[in-house]
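**Student:** Structure, please.
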Amino acid sequence: MIADVLADAGSRMDRAVEAAKDDFATIRTGRANPQIFQKIAVDYYGTPTPLAQLASLNTPEARTIIVTPYDKSALKAIEQAIRDTPNLGVNPTNDGTIVRVTFPELTAERRKEFVKIVRSKGEDAKVHLRGLRRKSKDELDALKSEIGEDELARAEKELDVITRAHVDQIDEALKRKEIELLEV
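**Tutor:** As a prediction, the model looks like this:
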């Protein structure tokens, strides 16, 4: 029973760390990265549809992304969705067949702004991990009558070790992203 609770907590925390890393990838750096468009939803015939399902994304140059829609009628909607996305700071151009997105150089001020955003997302991920830890601890406390206090204390220590390892993974990903953002 204890092993099940700890394994469940570990797998949930693994998913939370991956979600945080994906979230970090959506913050743009000086280079163009198709993952930045990962969370953009395009209004396609009245339905919010992920951009990746409507178009292919290519990076021909360091600061340019070419968006080639599978359905040319979605071109305007794709262009508008990219333009309306906050924190991108880009102005896409549409030539009738593709959307070209050129990323301007980031100013030092803008880089620091992005670092603050990434730190905020990192803190949110850590709060989520602590919530998962609290839920798992409650599950262990519910087992107290069946397992005894010594086993419960050992399981809580093991849960703390699992939590700390996952928090460290988020801190490491955060540190890498900050270095990437501040790199000129």
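
**Student:** from here on, contacts and neighbour counts on C-alpha atoms
**Tutor:** OK.

**Student:** which SS class is the spatially most central residue of the chain?
**Tutor:** The structure's the chain has its C-alpha centroid closest to D23; by CA atoms, centre = their mean the separation is 1.2 Å. State at D23, reduced to three classes by DSSP: H, G, I helix; E, B strand; the rest coil: helix.

**Student:** ok, now R31?
**Tutor:** Secondary structure for R31, judged by three-state DSSP, is coil.

**Student:** Distance check, it against L106.
**Tutor:** R31 is 9 Å from L106, where distance means CA to CA, to the nearest Å.

**Student:** K137 too?
**Tutor:** In terms of CA to CA, K137 sits 44 Å off from L106.

**Student:** Another for comparison:
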Amino acid sequence: MKLSEAESTMQKTIDATKRSFNTIRTGRANTSLLDKVMVDYYGAPTSLKTLANINTPDASTIMIQPYDRGSMNLIEKAISLSDLGLTPSNDGSVIRLNIPPLTSDRRKELVKLAAKYAEEGKVAIRNIRRDAVDSIRKQEKNSEISKDESRDQQDDIQKLTDKYIKKIDELLADKEKDIATV
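**Tutor:** This next block holds a predicted model:
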């Protein structure tokens, strides 16, 4: 595994961690809260975003307008069964989700969830580092590169790993601040 390959894979891990953070609810309405909601549409699990237009008319409301009105009840059921803790209200043409202000206990739970997502990202980055270092050691063992080259490349991989771990820590700090903001 080359340094550039390792870096691009680490960047993908950062992007995945950002997407995970976006699914954590803060005190404001955000359409990305619904990214993981899957609707059982005609027997197939379908992403809510493909079934409806989703927007935020104000800071505490998410409005979902299904393309097919026949799917209203299915969408309502999927949201109710999700782990969002939101109750949908259906007026016949749109579904509204009111985002209540977070309690301090709920904020603590969400900070723990964000920390869990960050740790998953860090583990993924460390696994990429391990694979890269194994590849370098294998090249050294096969006499494709010298010991000095091997050590230099391993140092570069470690510096890259430290850089991306720091990025995840910064993302986590931002998300914790976002959750704590009332």
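
**Student:** what TM-score do we get after superposing?
**Tutor:** The TM-score (TM-score structural alignment, normalised by the length of the second structure) is 0.97; 180 aligned residues with a CA RMSD of 0.9 Å.

**Student:** tell me the helices in the first structure, going along the chain?
**Tutor:** All helices of the first structure, identified by DSSP state H, fall at 2-25, 51-54, 75-84, 108-142, 144-147, 149-182.

**Student:** Looking at those, which is nearest to I98 of the first structure?
**Tutor:** Minimum separation from I98 of the first structure across the helices of the first structure (CA to CA) falls at helix 75-84, 7.2 Å.

**Student:** Tell me which residues are up against the closest one.
**Tutor:** 37, 40-44, 51, 69, 90-94, 96-99 (CA atoms under 8 Å, 6 or more residues apart in numbering).

**Student:** go with 10 Å
**Tutor:** The list of residues contacting helix 75-84 of the first structure from outside it, by CA atoms under 10 Å, 6 or more residues apart in numbering, reads 37, 40-45, 50-51, 54-55, 67-69, 72, 74, 88-101.

**Student:** Would you list the buried entries among the residues you listed?
**Tutor:** Using 16 or more other CA atoms under 10 Å as the burial test, the contacts of helix 75-84 of the first structure include 37, 40-44, 50-51, 54-55, 67-69, 74, 88-89, 91-92, 98-101 as buried.

**Student:** joint contacts of R31 and L106 of the first structure?
**Tutor:** With contacts defined as CA under 10 Å, 6+ apart, the residues shared by R31 of the first structure and L106 are L181, V184.

**Student:** how about stretch 37-55 of the first structure, which residues of the second structure does it hit?
**Tutor:** Per the alignment by TM-score structural alignment, stretch 37-55 of the first structure matches residues 34-52 in the second structure.

**Student:** Ok, stretch 119-128 of the first structure next?
**Tutor:** Going by TM-score structural alignment: stretch 119-128 of the first structure matches residues 115-124.

**Student:** Could you list the buried residues of the matching stretch?
**Tutor:** By neighbour count on 16+ other CA under 10 Å, the buried set for stretch 115-124 of the second structure is A115, Y117, A118, E119, G121, K122, A124.

**Student:** Over to stretch 108-121 of the first structure?
**Tutor:** The neighbour-count check on stretch 108-121 of the first structure (16+ other CA under 10 Å) flags R110, R111, F114, V115, V118, R119, K121 as buried.

**Student:** and the two most separated of these?
**Tutor:** The distance between the two most remote of those (CA to CA) is 16.6 Å, for R110 and K121.

**Student:** P66 of the second structure and T50 of the second structure, how far apart?
**Tutor:** 9 Å.

**Student:** ok, the equivalent of R100 of the first structure over in the second structure to R28 of the second structure distance?
**Tutor:** Here R100 of the first structure is matched to R96 in the second structure, going by TM-score structural alignment. Note on R96 of the second structure: its distance to R28 of the second structure, by CA to CA, is 14 Å.

**Student:** who touches the alignment partner in the first structure of T23 of the second structure in this structure?
**Tutor:** In the first structure, T23 of the second structure lines up with T26, judged by TM-score structural alignment. When contacts are counted by CA under 10 Å, 6+ apart, T26 of the first structure touches N33, P34, Q35, I36, F37, Q38, K39, I40, N87, L88, V118.

**Student:** do that again at 6 Å, thanks
**Tutor:** Applying CA atoms under 6 Å, 6 or more residues apart in numbering to T26 of the first structure gives the contacts Q35, I36.

**Student:** Brilliant, that's me finished.
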